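> The sequence isn't on hand, but the structure is:
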């Protein structure tokens, strides 16, 4: 007899809920917050649920699964899946915001910018890493970090929070005057949590670049600061000053990084709980601002994690690989248009659905 874990049950329940609930397909959000837990599959969420039965994602009435394949591969990576979600186009390994032909595709963040919405990217790794980059830049290789940063600030993205302060040293050492001038002219720059909190309450601070570590930020178990929840709260506070709406992408990288290293259950559980606290901030905001759509998913699963039972029927977490897998990943949603994201979706379908919900010029 087959036994289903808690996350599987949540997904099945949500599919039944969708069959019985009134459609919301005609509703459109004016604020969209997308969360990506890099490398997190169903088993990673199971670990989090066993540690905390009151996860924020449990408040999200729509759940399903997402197929993460790319344009020419079955086992994907951050760039092509983030590109698929951002642009509605599947692409190749290494791609950032470009299609299989290496040509740029308009992203959700650019749709928001075109409609005079606020825009933001938040991550626990370098702000130019593949996932955030795919929403604001167009390059054939994720390694083109300086060009990615230039495109982000040239747009400009209003809120950029994460790691990557080492790039500022590279920009200075290589005398990259154009990028230095753009940052100085367009952004308030900070590397300090207290200053970020003050800036989030300063109505004159419209464009914030906050880089809080040289590269990837510390793991959750080591007291990551600022936390993803703190950056999420600050980002929302800044972006809600934009009267037309906003788009915000929030990524947790640790669930991928530490699965690549095959680290223990405590490390991955802490990363997922850390991520869930940021989701809680967004859902609290959504309760007060029902025009907000919150979406939670992943770019791919990392580690091929299995949760078998020992002789006492307790969990033993095991890895199958130090790399990515083709496993389907969870997809949760709440807010206007959320019903359209239930069931089994391809990553590019998710991107197309979000674009249709956000693009008011198509009405």
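Nice, I can see it. What you see is a predicted model, and the numbers here were worked out from it, not measured in a lab.

> contacts, neighbours, all on C-alpha from now
Fine.

> Tell me where the protein has strands.
31-37, 62-67, 118-126, 159-163, 188-190, 208-211, 246-252, 292-297, 301-302, 306-309, 315-318, 324-325, 329-334, 343-346 (DSSP state E).

> Minimum distance to residue 88: which of those has it?
strand 343-346 (9.6 Å; C-alpha to C-alpha).

> Does anything pack onto the closest one? Which helices or strands?
strand 62-67 (3 or more C-alpha pairs under 8 Å, 6 or more residues apart in numbering; DSSP states H and E).

> Measure how far the strand it packs on is from the centre of its chain, please.
In terms of C-alpha atoms, centre = their mean, to the nearest Å, the centre of strand 62-67 is found 15 Å from the chain centre.

> So which residues of this structure form helices?
In the chain, the segments counted as helices under DSSP state H are 6-20, 42-51, 78-87, 108-114, 130-133, 145-154, 166-173, 177-186, 193-200, 228-239, 254-260, 265-288, 347-358.

> Take this one as well and set it beside the first:
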């Protein structure tokens, strides 16, 4: 970001609710200065209001009660603007590319700059350093966020090409999530049958051949069930646990479902177990896509459920860091979705039967108080997003920064 870093006001910091663990100066001096292990956790579509609603409903508002992601040492706000000639508000592809490469680009672009030229990513940097690398998501593994860390295309819709690049170019050691349909050609079912009852439109549609078989030939262990993931051994792991996303994003009561075949904390735990065998460390991107997709549907109930899964995954990362000095943990949101605000109940203010309406009420945990989620859109907004971090170099995330600054800060300390 050009210019001086802007300090957050006390009110803004309080709103982000970071609760750092106190440390003596000696303890701080003894901490590693570089990051052997880097764990980036993304709540796609997670703005400040999403984070606060997740907090209120799942842990409450009493002193000492806090989300794990809000207990990290440092907190800031991130500008999310893309370099798009037609749109001022980012999509996930441009935002993830800024995080992954430090370069702004146009909406829909994956791992390329505004001229369409490939730009090296943090995951690719880590691999050059000899580190293990991984991608974990509740979306398709070839969706915008994971793709931006390990592929280079000008159109995020090229999901089979993205999968091919994973295998032939960036070569993540661990790939876990959904999107099996893009790994098999039309007419070839995988572990997840075509036309499932939850969404009959889903079916294999890959256009780069049988990429699951290709992955096996390259040494990946392929799994498609929770039990198989638990039993999987070996240093290279591909797990696809749904035709598309690991959930059904719909309006409330219209086929909406958040019940991943493999919960995000379990996928993350397995990834950390496999990747940490590398003596040089690792880089891993872990994404909860459900926050964004449920916000697009103005479905606050399942947005909260997805957010709780992300926070449980942050705890997995924090527990790992306790026994692995030199671990940098970053929790970020790529953009805000839904124009969410949190309101007290007001019968005179209830409105609408379509999208962009009030949703609730939701009870503040541990109290009898209730709040409503008031949506203003089903799209992305240009609001800043919260970021929290702990570990080597995490002080770089204090203040108001740009999404490209996130990349730069991680790259500086990743060794």
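Structure received. Here the structure is a predicted model, which means the values were calculated and not measured.

> if we can go back for a sec, mean neighbour count and distance to residue 49 of the first structure for the strands of the first structure - can I get that in JSON lines?
What follows is the strands of the first structure, written out as JSON lines (neighbours: other C-alpha atoms under 10 Å; distance: least, C-alpha to C-alpha, whole Å):
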{"stretch": "strand 31-37", "mean neighbour count": "24", "distance to residue 49 of the first structure": "15"}
{"stretch": "strand 62-67", "mean neighbour count": "26", "distance to residue 49 of the first structure": "15"}
{"stretch": "strand 118-126", "mean neighbour count": "28", "distance to residue 49 of the first structure": "22"}
{"stretch": "strand 159-163", "mean neighbour count": "28", "distance to residue 49 of the first structure": "26"}
{"stretch": "strand 188-190", "mean neighbour count": "17", "distance to residue 49 of the first structure": "35"}
{"stretch": "strand 208-211", "mean neighbour count": "24", "distance to residue 49 of the first structure": "31"}
{"stretch": "strand 246-252", "mean neighbour count": "27", "distance to residue 49 of the first structure": "17"}
{"stretch": "strand 292-297", "mean neighbour count": "25", "distance to residue 49 of the first structure": "15"}
{"stretch": "strand 301-302", "mean neighbour count": "30", "distance to residue 49 of the first structure": "17"}
{"stretch": "strand 306-309", "mean neighbour count": "13", "distance to residue 49 of the first structure": "13"}
{"stretch": "strand 315-318", "mean neighbour count": "14", "distance to residue 49 of the first structure": "13"}
{"stretch": "strand 324-325", "mean neighbour count": "21", "distance to residue 49 of the first structure": "22"}
{"stretch": "strand 329-334", "mean neighbour count": "26", "distance to residue 49 of the first structure": "13"}
{"stretch": "strand 343-346", "mean neighbour count": "19", "distance to residue 49 of the first structure": "21"}
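
> Just send the helices of the first structure back as JSON lines, with mean neighbour count too.
Below are those laid out as JSON lines (neighbours: other C-alpha atoms under 10 Å):
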{"stretch": "helix 6-20", "mean neighbour count": "16"}
{"stretch": "helix 42-51", "mean neighbour count": "21"}
{"stretch": "helix 78-87", "mean neighbour count": "32"}
{"stretch": "helix 108-114", "mean neighbour count": "22"}
{"stretch": "helix 130-133", "mean neighbour count": "30"}
{"stretch": "helix 145-154", "mean neighbour count": "19"}
{"stretch": "helix 166-173", "mean neighbour count": "14"}
{"stretch": "helix 177-186", "mean neighbour count": "14"}
{"stretch": "helix 193-200", "mean neighbour count": "17"}
{"stretch": "helix 228-239", "mean neighbour count": "22"}
{"stretch": "helix 254-260", "mean neighbour count": "24"}
{"stretch": "helix 265-288", "mean neighbour count": "20"}
{"stretch": "helix 347-358", "mean neighbour count": "23"}
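
> ok, back up a step: okay, the strands of the first structure in JSON lines with distance to residue 259 of the first structure next?
JSON lines is the format used below for these (distance: least, C-alpha to C-alpha, whole Å):
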{"stretch": "strand 31-37", "distance to residue 259 of the first structure": "12"}
{"stretch": "strand 62-67", "distance to residue 259 of the first structure": "20"}
{"stretch": "strand 118-126", "distance to residue 259 of the first structure": "15"}
{"stretch": "strand 159-163", "distance to residue 259 of the first structure": "19"}
{"stretch": "strand 188-190", "distance to residue 259 of the first structure": "30"}
{"stretch": "strand 208-211", "distance to residue 259 of the first structure": "24"}
{"stretch": "strand 246-252", "distance to residue 259 of the first structure": "13"}
{"stretch": "strand 292-297", "distance to residue 259 of the first structure": "17"}
{"stretch": "strand 301-302", "distance to residue 259 of the first structure": "6"}
{"stretch": "strand 306-309", "distance to residue 259 of the first structure": "12"}
{"stretch": "strand 315-318", "distance to residue 259 of the first structure": "11"}
{"stretch": "strand 324-325", "distance to residue 259 of the first structure": "9"}
{"stretch": "strand 329-334", "distance to residue 259 of the first structure": "15"}
{"stretch": "strand 343-346", "distance to residue 259 of the first structure": "23"}
